[in-house]
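Novice: Next input, structure requested:
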Amino acid sequence: MAISLQKGQKISLEKEAGGALSRIIMGLGWDAAQSGKSGGFLGGLFGGGESIDLDASCLLFDEHGNLVDAVWFRQLTSNDGSIRHSGDNRTGEGEGDDEQIHVDLPAVPSNVKSLVFTVNNYTGQDFSKVANAYCRIVNAANGQEIARYDLSCQGSHTAMIMAKVYRHNNEWKMHAIGEVGQGRTFDQLLPQIRPHL
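Specialist: Coordinates of the predicted model:
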């Protein structure tokens, strides 16, 4: 049974997974919120909803808080190959995760202390236009969902610092940050991320 994370909560991924973890998947899912108006005949024919392009990113930081690398829709694999992005989903349509970031934890370079996962609305709408948004951590070895964090907080923000996965005493832990921000791409969130490193 996955743990449902609260803002600010910290967990041991290995304890929640019931053993050693080698590969995890960070899944991001969302839908466009229904507007309540049918949009008339043509709106009904063509769905009537505007498309929402949320983007998941994974930022790699060293122990001094320096950005070492970034995996996002413009760079789908980290320079060392330990982190891979599934590719850009521009609508949120379909069941399950809309974007996934695969992390091979033992292969993450030793100088990387923390991985920060962010979500940005590239199309620029605020989160009041987003429904059913979540991020989750899955054990890639068996498909078990370890932790889930609900992102569907209505508001005027266009981005969120979701979570940090970090090394502590030779194990990987997760901190649900859940801090809202503004920006179409992750780099606009960097000043806000620094205090969490």
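
Novice: contacts and neighbour counts: CA atoms only from here.
Specialist: Will do.

Novice: for the protein, what spans make up the helices?
Specialist: 13-17, 40-45, 190-193 (DSSP state H).

Novice: ok, now which ones touch Asp104?
Specialist: By C-alpha atoms under 8 Å, 6 or more residues apart in numbering, the contact set of Asp104 is 22-24, 82-83.

Novice: Same list as before, the helices of the chain that is, but in JSON lines and with mean neighbour count and distance to Asn132 included.
Specialist: JSON lines is the format used below for these (neighbours: other C-alpha atoms under 10 Å; distance: least, C-alpha to C-alpha, whole Å):
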{"stretch": "helix 13-17", "mean neighbour count": "18", "distance to Asn132": "24"}
{"stretch": "helix 40-45", "mean neighbour count": "10", "distance to Asn132": "21"}
{"stretch": "helix 190-193", "mean neighbour count": "14", "distance to Asn132": "24"}
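
Novice: Out of those helices, flag the one nearest Val71.
Specialist: helix 190-193 (14.2 Å; C-alpha to C-alpha).

Novice: Not counting the closest one itself, show me its contacts.
Specialist: With contacts defined as C-alpha under 8 Å, 6+ apart, helix 190-193 is touched by 161, 181.

Novice: Off-centre distance for that helix?
Specialist: Its chain's C-alpha centre and that of helix 190-193 lie 15 Å apart, by C-alpha atoms, centre = their mean, to the nearest Å.

Novice: hmm, back to that, of the contacts of Asp104, select the buried ones using a ChimeraX command.
Specialist: Restricted to buried positions by 16 or more other C-alpha atoms under 10 Å, the ChimeraX selection for the contacts of Asp104 reads:
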select :23,24,82,83
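
Novice: Now intersect the contacts of Asp104 with the strands, please.
Specialist: Members of those lying in strands (criterion: DSSP state E): 23-24, 83.

Novice: And the strands in this protein, which stretches?
Specialist: Under DSSP E, the chain gives strands at 3-4, 10-12, 23-32, 54-62, 67-71, 83-85, 99-104, 112-121, 130-139, 144-150, 159-168, 171-181.

Novice: Would you mind confirming that Ile101 is in contact with Ile25?
Specialist: Yes - counting by C-alpha atoms under 8 Å, Ile25 is a contact partner of Ile101 at 5.5 Å.

Novice: Might one say that Lys7 is in contact with Ala176?
Specialist: Yes - counting by C-alpha under 8 Å, Lys7 touches Ala176, with 5.5 Å between them.

Novice: now the other sequence, so there's something to compare against:
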Amino acid sequence: MAISLQKGQKIDLRKSSGEALTNFCVGVNWGAIETEKAGLFGFGKKKVVEDVDLDLSCIMLDQSGNLVDWIYSPDYNAWLSKNNYPLGKLSSKDGGLKHSGDDRQGDVGGDDGLDNEIITIDLNRVSPTIDKIYFFLNIYLNQGQSFDFSQIPFAKIRMYEGTSTRVNTVHSNYDIVTDSSYRGKRALILGKLYRKNGEWKFDAIGEPSEDQIFVQTMQRIIKDYK
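Specialist: The predicted structure follows:
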């Protein structure tokens, strides 16, 4: 049975059999915003779907809190290059973490049961220099958009065994938008994988912020969460 995580909860990465969980996915699933507006000349109503672009990212730190590696969308590389930030990529240097790519819409018409953005993890391939892996989520607003986590119909993070297109066994899940502290917030530090006594563990941080872009969230983690 999957663990329903609460903010600040720490768990061991072990299957129900007691075996260490080393190959799994961290996935985020969310819905597009659907509203009803008056039709032409005020007659009737029409459904309006507003795309929701969330960005799942992660950074990897060593024991001293120094940035070792990162995964975030390369779609922002033109801006990142102009501002002298590390360019986005979808795979870690050691091949232990891989991102499924950017989803700019969210589920339309309800939850389809699959995650919109996924980071696949093989802990056996993660470099021994990496001590902590932080996962975070940011809302990207297109021109004319203005919303926060509280307006998204559903948003969930889960850890599961499987692939980007198939869920075998869900290990743990965390419902994001039911927490009232996320109102008015556009960024969320989801949690971290960390080494302790030779084993990997997970800490559900669940800390929201008003960061406007993922680079700010990266800097926040490096500064405050060493």
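
Novice: Just the TM-score for the two chains, thanks.
Specialist: Aligned and superposed, the two chains score 0.89 in TM-score terms (TM-score structural alignment, normalised by the length of the first structure); 194 aligned residues with a C-alpha RMSD of 2.2 Å.

Novice: I'd like the strands of the first structure written out as TSV, with distance to Gln188 of the first structure added.
Specialist: Listed next are these as TSV, based on distance: least, C-alpha to C-alpha, whole Å:
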stretch	distance to Gln188 of the first structure
strand 3-4	28
strand 10-12	25
strand 23-32	20
strand 54-62	12
strand 67-71	13
strand 83-85	20
strand 99-104	20
strand 112-121	9
strand 130-139	20
strand 144-150	22
strand 159-168	9
strand 171-181	9
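
Novice: What separation do you get for the counterpart of Phe41 of the first structure in the second structure and Ser150 of the second structure?
Specialist: Alignment note (TM-score structural alignment): Phe41 of the first structure maps to Gly39 of the second structure. Using C-alpha to C-alpha, to the nearest Å, we find Gly39 of the second structure at a distance of 26 Å from Ser150 of the second structure.

Novice: and if you look at Asn23 of the second structure?
Specialist: Here the criterion is C-alpha to C-alpha. By it, Asn23 of the second structure lies 32 Å from Ser150 of the second structure.

Novice: Please apply the same query to Lys7 of the second structure.
Specialist: The gap separating Lys7 of the second structure from Ser150 of the second structure is 17 Å, by C-alpha to C-alpha.

Novice: With neighbour numbers in mind, choose between those two.
Specialist: Ser150 (19 against 16; other C-alpha atoms under 10 Å).

Novice: Quick one: map the more buried one onto the first structure.
Specialist: Matched to the first structure by TM-score structural alignment, Ser150 of the second structure sits across from Ser128.

Novice: need the contact list for its match.
Specialist: For Ser128 of the first structure, the contacting residues are 33, 153-156, by C-alpha under 8 Å, 6+ apart.

Novice: ok, and those in the second structure?
Specialist: Contacts conserved in the second structure for the contacts of Ser128 of the first structure, using both residues aligned by TM-score structural alignment, their matches' C-alpha atoms under 8 Å: 154-156.

Novice: Of the residues you listed - the most surrounded one?
Specialist: In those, the most neighbours by other C-alpha under 10 Å go to Ser156, 14 neighbours.

Novice: circling back: who touches the match of Phe41 of the first structure in this structure?
Specialist: 45-46.

Novice: again, but for Asn170 of the first structure
Specialist: By C-alpha under 8 Å, 6+ apart, Asn170 of the first structure has no neighbours at all.

Novice: Determine which residue of the first structure is most distant from the centre point.
Specialist: Centroid-distance maximum for the first structure: Phe41 at 36.0 Å, with C-alpha atoms, centre = their mean.

Novice: hmm, back to that, which one of the contacts of Ser128 of the first structure is nearest Glu171 of the first structure?
Specialist: Closest to Glu171 of the first structure, out of all of these and judged by C-alpha to C-alpha, is Cys153, at 30.5 Å.

Novice: one step back: for the match of Ser150 of the second structure, give its distance to Asn121 of the first structure.
Specialist: When Ser128 of the first structure is compared with Asn121 of the first structure (using C-alpha to C-alpha), they lie 12 Å apart.

Novice: again, but for Ala133 of the first structure
Specialist: Taking C-alpha to C-alpha, one finds Ala133 of the first structure at 12 Å from Asn121 of the first structure.

Novice: Which one's more surrounded, the two?
Specialist: Asn121 (24 against 21).

Novice: what residue of the second structure takes the place of that one?
Specialist: So, by TM-score structural alignment, Asn121 of the first structure is matched to Ile139.

Novice: ok, the residue nearest the centre of the second structure - contacts?
Specialist: With distances taken as C-alpha atoms, centre = their mean, the residue of the second structure nearest its centroid is Leu56 (3.5 Å). Applying C-alpha under 8 Å, 6+ apart to Leu56 of the second structure gives the contacts 28, 72, 117-118, 135-138.

Novice: Serialize those to a markdown table and add fields for distance to Lys223 of the second structure and neighbour count.
Specialist: Output for those, formatted as a markdown table (distance: C-alpha to C-alpha, whole Å; neighbours: other C-alpha atoms under 10 Å):
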| residue | distance to Lys223 of the second structure | neighbour count |
| --- | --- | --- |
| Val28 | 25 | 24 |
| Tyr72 | 19 | 25 |
| Glu117 | 26 | 24 |
| Ile118 | 26 | 26 |
| Phe135 | 15 | 23 |
| Phe136 | 15 | 24 |
| Leu137 | 17 | 21 |
| Asn138 | 18 | 27 |
